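In: Need a 3D model of the following:
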Amino acid sequence: MPAADAGSNKGFAYALGAFAIWGLILPIYMKLLDHVSPFEIVAHRILWAIPVAMLILWWQGVLGTVWRHFANVRTVALAALAATLISVNWGTYVYAIVSGQALDAALGYYINPLVNILLGAIVLGERPNRPQSFAIGLATVAVVILTVRAGGLPWISLTLAFSFGVYGLLRKMVPVGASEGFFLEVMILALPSAVVLVAMAGESRFLHDGVETALLIGTGPLTAIPLILFATGARLLHYSTIGVLQYMVPTLLFLGAIFLFGEPFDIWQLVAFGFIWAALALYTFALFQKGRAARRALRPQGL
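Out: Predicted coordinates:
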């Protein structure tokens, strides 16, 4: 087997592992904790991710040098903003799962790539092409349909999409690697998380219920491991491939919400999701079109 094919196969395995955890295993895991406050779940998720992140940094040989980033005020400020956004994203996601609104979470992660295009245009001046603009329009129609149906904005979907979109922009501005950046974020969130757990100590069954204690501790590895799998897979695969594979997460979440969690799904939701799926088909088409154009530009002339 050629080395490039072996690398691609490993990349697929890593990426698929990450997306399977995010789209299927994590929702089922969170559903087991649906009697626990989302605030407590997120706080435990952050605190128990710290030792896992440290172990990963030690394995990568950078644990001794990661601390220097805390001396850079700009890096810490950007990481703090990113940490705030990802904690909002995690909290909204957990709330959606434990409150029986996983379909809204799936919609948010379907919308996210289109939100990234919109944010790129607004913040970075990246002008979307015609298919991308049309895709954003279709997604807007879907949001309007759901707003009229529910009598209010689908705030869970929009919060997930925009918090993760802005988080992605900020992460590009933080001059550290994926593992180091994740460590900075959970360390920054450690003190607020500890405060939350102290404040909720009276109603928590942590350390009083063996199963619940084990599940809450397990949220740490379940947070860190897919991030590392994704980062490893992304280095071995083309960006366009990752862009298409990421649809696994909301698709698994969508199927799980209907067939595992039994959430209701009416005709108007189907119409709205139809608009989203059409928008994503256009987005994918534009992504591959851009990739082909880039490859043609790099191809030697006359061959």
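In: contacts, neighbours, all on C-alpha from now
Out: Noted.
In: could you list every residue that touches the residue nearest the centre of the chain?
Out: Relative to the mean C-alpha position of the chain, the nearest C-alpha, by Cα atoms, centre = their mean, is the one of F164, at 6.3 Å. By Cα atoms under 8 Å, 6 or more residues apart in numbering, F164 lies in contact with L85, I86, N89, N112.
In: Save those residues as a markdown table, and put in distance to A15 and neighbour count too.
Out: Formatted as a markdown table, those follow (distance: Cα to Cα, whole Å; neighbours: other Cα atoms under 10 Å):
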| residue | distance to A15 | neighbour count |
| --- | --- | --- |
| L85 | 23 | 22 |
| I86 | 20 | 21 |
| N89 | 21 | 20 |
| N112 | 18 | 21 |
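In: Would you tell me which one of those residues comes nearest to L255?
Out: Nearest to L255, judged by Cα to Cα, of those is N112 at 18.1 Å.
In: Report the contact partners of the nearest residue in space to the closest one that is not next to it in sequence.
Out: Of all residues not flanking N112 in the chain, A161 sits nearest, at 4.4 Å (Cα to Cα, 6 or more residues apart in numbering). Listed by Cα under 8 Å, 6+ apart, the contact partners of A161 are G108, Y109, I111, N112, V115.
In: on that earlier part again, reformat the contacts of F164 as TSV; add distance to E263.
Out: As requested, the contacts of F164 are exported to TSV (distance: Cα to Cα, whole Å):
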residue	distance to E263
L85	27
I86	26
N89	21
N112	22
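In: quick one: which of the residues you listed is nearest to A96?
Out: N89 (10.6 Å).
In: just the helices in the protein please.
Out: 3-20, 26-31, 38-60, 73-98, 102-123, 130-150, 155-173, 178-199, 210-236, 239-245, 248-259, 267-298 (DSSP state H).
In: quick one: which of the ones you listed is nearest W67?
Out: That would be helix 178-199 among these, by Cα to Cα, at 8.7 Å.
In: Tell me the buried residues in that closest one?
Out: Within helix 178-199, the residues scored as buried using 16 or more other Cα atoms under 10 Å are 178-190, 193-194, 196-197.
In: Please generate a structure for the following sequence too, so the two can be compared:
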Amino acid sequence: MAHSSDARAGLFYGIGAYTLWGLLPLYLHLLTAVPPAQVLANRILWSLLLLLAIVAATRRLRPLVAAARGRVLAMLVASAALIGINWFVYIWSVTNAHLVEASLGYFINPLLNVALGMLLLGERLNRLQVAAVGVAALGVAIFAAGGGGALWVSLVLALSFGFYGLIRKVAAIDALGGLTMETLILAPFALVVLVQANQGGTAAFGHDRTLDLLLVLAGPVTAAPLLLFAAGARRLRYTTVGLLQFIAPTLQFLLAVLVYREPVRATQLATFALIWLGCGLYAWSSIRAARALPA
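Out: Predicted coordinates:
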């Protein structure tokens, strides 16, 4: 009974995390007047303040410092660079009407994770997983051959988050500690961006109370889904987490087409059809694998 309750809570946390990520463009569109670099800088610094407060409240500072050393620290520097790139490109894509391409990148990501697991971690793929990756690769090839659009957005988002996840999978540090260290590593760069903007007279913060509040909210907007995800991942099977990944890009695509009226070309539709087919094969493979496990 306790296990069932724990799983239900994990499912709630997981759905909550990916729903918040899927609805993130609604928040970012309120910041279109702010340069993406400043949005990212505020996102880093306000997130850091919130995370440090959580670390202090939960008395996790000493274990965090003990874990973030040597090889782990070097890995966190790499993962910080990757998540910084990922956040910047995503913010840019939303504010420059490329949300369709961004959603494509996050549809590719779960399938890329499968491929990276095979190539770099020695994990074996079953036939359905091989077919899923192959179909997705065909979709990307069609998109590239068709020209137009911003394929680089999709690829940068998929590759940066894919390798970010790979590093975080093998780094010996928990989710909260890892995210706190990553934002701490990125904080000096964020400060440089804001100081230069202030000196150049282009700083967005400090001129409008509503805009200031929106920028301060970047902290909880960033941290909340990550903390929900960490709580859910501890309670759910990995296969279930893999299936939940498709919630966010589905919501992003629907927002792009239905709310922001971004154009969708024939090559993009063909690509999405193949990506969704690949995702369907991956989902079916995950369900079969879960059913095969002993209860």
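In: hmm, back to that, what's the match for the residue nearest to N112 of structure 1 in structure 2?
Out: Using TM-score structural alignment, the partner of A161 of structure 1 in structure 2 is A158.
In: so who does G291 of structure 1 touch?
Out: G291 of structure 1 neighbours (Cα under 8 Å, 6+ apart): S240.
In: Nearest residue to V94 of structure 2 in space, please, no chain neighbours.
Out: In space, and not counting its chain neighbours, V94 of structure 2 is closest to P25: 6.3 Å by Cα to Cα, 6+ apart.
In: my guess is that neighbour contacts S93, does it?
Out: No. Using Cα atoms under 8 Å, P25 of structure 2 is not in contact with S93; the gap is 9.6 Å.
In: can the helices of structure 1 go into a markdown table with extra columns for distance to W67 of structure 1?
Out: Shown next, in a markdown table, are the helices of structure 1 (distance: least, Cα to Cα, whole Å):
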| stretch | distance to W67 of structure 1 |
| --- | --- |
| helix 3-20 | 27 |
| helix 26-31 | 30 |
| helix 38-60 | 11 |
| helix 73-98 | 11 |
| helix 102-123 | 30 |
| helix 130-150 | 41 |
| helix 155-173 | 18 |
| helix 178-199 | 9 |
| helix 210-236 | 19 |
| helix 239-245 | 30 |
| helix 248-259 | 33 |
| helix 267-298 | 38 |
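In: what about these, which gets the closest to V66 of structure 1?
Out: Closest to V66 of structure 1 of the helices of structure 1, according to Cα to Cα: helix 178-199, at 6.4 Å.
In: what does that closest one contact?
Out: 39-40, 42-44, 46-47, 49-50, 53-54, 56-57, 66, 70, 76, 79-80, 82-84, 171, 174, 228, 231.
In: quick check: it aligns to which part of structure 2?
Out: The aligned range for helix 178-199 of structure 1 is 175-196, by TM-score structural alignment.
In: how many other residues sit next to the aligned partner of the residue nearest to V94 of structure 2 in structure 1?
Out: Taking TM-score structural alignment, P25 of structure 2 has P27 as its aligned residue in structure 1. Look at P27 of structure 1: counted by other Cα atoms under 10 Å, it has 23 neighbours.
In: next one: L258 of structure 2
Out: Per other Cα under 10 Å, the neighbour tally for L258 of structure 2 reads 10.
In: residues contacting W276 of structure 2?
Out: Contacts of W276 of structure 2 (Cα under 8 Å, 6+ apart): F107.
In: Show me what counts as buried in stretch 20-27 of structure 1.
Out: Of all the residues in stretch 20-27 of structure 1, those buried under the rule 16+ other Cα under 10 Å are A20, I21, W22, G23, L24, I25, L26, P27.
In: Pull the contacting residues for the second one.
Out: Right, I21 of structure 1. Applying Cα under 8 Å, 6+ apart, the residues contacting I21 of structure 1 are L222, P226.
In: Distance-wise, check it relative to P221 of structure 1.
Out: 11 Å (Cα to Cα, to the nearest Å).
In: Repeat that for the first one.
Out: Here A20 of structure 1 is placed at a distance of 15 Å from P221 of structure 1 (Cα to Cα).
In: measure stretch 150-160 of structure 1 end to end?
Out: Span of stretch 150-160 of structure 1 from end to end, Cα to Cα: 18 Å.
In: May I see the buried residues of it?
Out: Neighbour count says stretch 150-160 of structure 1 has P154, I156, S157, L158, T159, L160 buried, by 16+ other Cα under 10 Å.
In: okay if I get these as JSON lines plus distance to L216 of structure 1?
Out: Formatted as JSON lines, those follow (distance: Cα to Cα, whole Å):
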{"residue": "P154", "distance to L216 of structure 1": "29"}
{"residue": "I156", "distance to L216 of structure 1": "23"}
{"residue": "S157", "distance to L216 of structure 1": "25"}
{"residue": "L158", "distance to L216 of structure 1": "27"}
{"residue": "T159", "distance to L216 of structure 1": "24"}
{"residue": "L160", "distance to L216 of structure 1": "22"}
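In: show me what contacts the residue mapped onto H44 of structure 1 from structure 2?
Out: Counting by TM-score structural alignment, H44 of structure 1 lines up with N42 in structure 2. By Cα under 8 Å, 6+ apart, the contact list for N42 of structure 2 reads A190, L215, V216, A218, G219.
In: between the residues you listed, which is closest to G14 of structure 2?
Out: G219 (19.5 Å).
In: From L227 of structure 2, how far off is the closest one?
Out: For G219 of structure 2, the distance to L227 of structure 2 - Cα to Cα - is 12 Å.
In: What of M181 of structure 2?
Out: 14 Å.
In: By how much does stretch 268-281 of structure 2 deviate from structure 1 on average?
Out: Taken against structure 1, stretch 268-281 of structure 2 registers an average deviation of 0.8 Å after superposition, with mean Cα distance after the TM-score superposition for structure 1.
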